[in-house]
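1. I'll drop the sequence and a predicted model, then ask my questions.
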Amino acid sequence: MGGCVFCGIVGGEVPAFRVADEPDGVAFLDTRPVFKGHVLVVPRDHLVTLTDLPAAALPGYFGLVQRLAVAVESGLGSGGTFVAMNNKVSQSVAHLHTHVVPRTKGDGLRGFFWPRTRYADDTEADSYATRITTALPS
């Protein structure tokens, strides 16, 4: 869909630090991560909300989200993950996306008041993407 940054990433027109590119979806680092290693998972088709995702696509899409939760935790050595999705309200890009955020005890995340950080440079972002991709179960 024209103008959608996530469609641009899926189509390869917009650069992103990809961690997965599969038939069921594409995953890449959030450019404004809550914590470094914060991944966004999007379906290939332009869908706006979870209710737009066909029932037949649920197992593949959420299977990818589940595998990425494992990869973020094991690849980054985090204590766990926070997995979330906004539908319409607080949805900064109108394309269905699921957040997979690495968590550690005492990381300061409280409720939905998320602090945001930045990667020092593309090299650091690439190292996080590589670590998650390497840990992604098949």
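-> Good, I have the coordinates.

2. For the rest of this, base every contact and every neighbour count on C-alpha atoms.
-> Noted.

3. Following the helix or strand F28 falls within in sequence, what is the next regular element?
-> Following DSSP states H and E, one finds F28 within strand 25-29. Proceeding N to C from strand 25-29, the next assigned helix or strand is strand 39-42, under DSSP H and E.

4. same for that following strand, what does it pack against?
-> Strand 39-42 sits against strand 25-29, strand 98-103, with contacts defined as 3 or more C-alpha pairs under 8 Å, 6 or more residues apart in numbering; DSSP states H and E.

5. Please compare the first structure with the one that follows:
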Amino acid sequence: MIVRNLQDEEKTGRRIVSPDGNWESTRMLLKDDNMGFSFHITTIYAGADFQMHYKNHLESVYCMAGEGEVETLEDGKKYPITPGTLYVLDKHDKHILRAFKEMKMACVFNPPVTGKEVHNAEGAYELEADPIEE
């Protein structure tokens, strides 16, 4: 059994802050945990507005707090994000995420990330990054 506490993990190398200052993510479950997916609690800072394109991963995102929107770039549709909203990037959707108020999100990635990933120039995570050293 794996048991972890968010407040404890936020004090370790599992907490990653984006170089661009848009978000921070505590990676609660990673590839090395051998579950077939990774699980993160991510905070998107108020005012963040950035493009992502997970070419190598599928992601589902559940909003626990805050307010914003996700815009799919293929068709320009905008979807409001509020507590209780789930959005799923099931087609490697190129998208823009905007936070009108700070958002707290629970995120699942498949395949699982190793832990140190941040978005590359295309807004994607590389398929294999260096694992977190604990």
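-> Received the coordinates, thanks. Here the structure is a predicted model, which means the values were calculated and not measured.

6. Superpose the two chains and report the TM-score.
-> Remark: TM-score between the superposed chains equals 0.32 [TM-score structural alignment, normalised by the length of structure 2]; 84 aligned residues with a C-alpha RMSD of 5.3 Å.

7. Show me what the strand holding F28 of structure 1 is packed against.
-> Contact partners of strand 25-29 of structure 1 among helices and strands, from 3+ C-alpha pairs under 8 Å, 6+ apart: strand 18-22, strand 39-42, helix 122-135.

8. what's around F100 of structure 2, how many residues?
-> 17 (other C-alpha atoms under 10 Å).

9. Find the residue closest to it in space, skipping its chain neighbours.
-> G68 (4.8 Å; C-alpha to C-alpha, 6 or more residues apart in numbering).

10. tell me the contacts of the one you found?
-> The contact partners of G68 of structure 2, taken as C-alpha atoms under 8 Å, 6 or more residues apart in numbering, are 80-82, 97-101, 103.

11. For the residues you listed, give me a markdown table that also has secondary structure and distance to Q51 of structure 2.
-> Formatted as a markdown table, the contacts of G68 of structure 2 follow (DSSP: H, G, I helix; E, B strand; the rest coil; distance: C-alpha to C-alpha, whole Å):
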| residue | secondary structure | distance to Q51 of structure 2 |
| --- | --- | --- |
| P80 | strand | 16 |
| I81 | strand | 16 |
| T82 | coil | 19 |
| L97 | strand | 6 |
| R98 | strand | 9 |
| A99 | strand | 12 |
| F100 | strand | 15 |
| K101 | strand | 17 |
| M103 | strand | 16 |
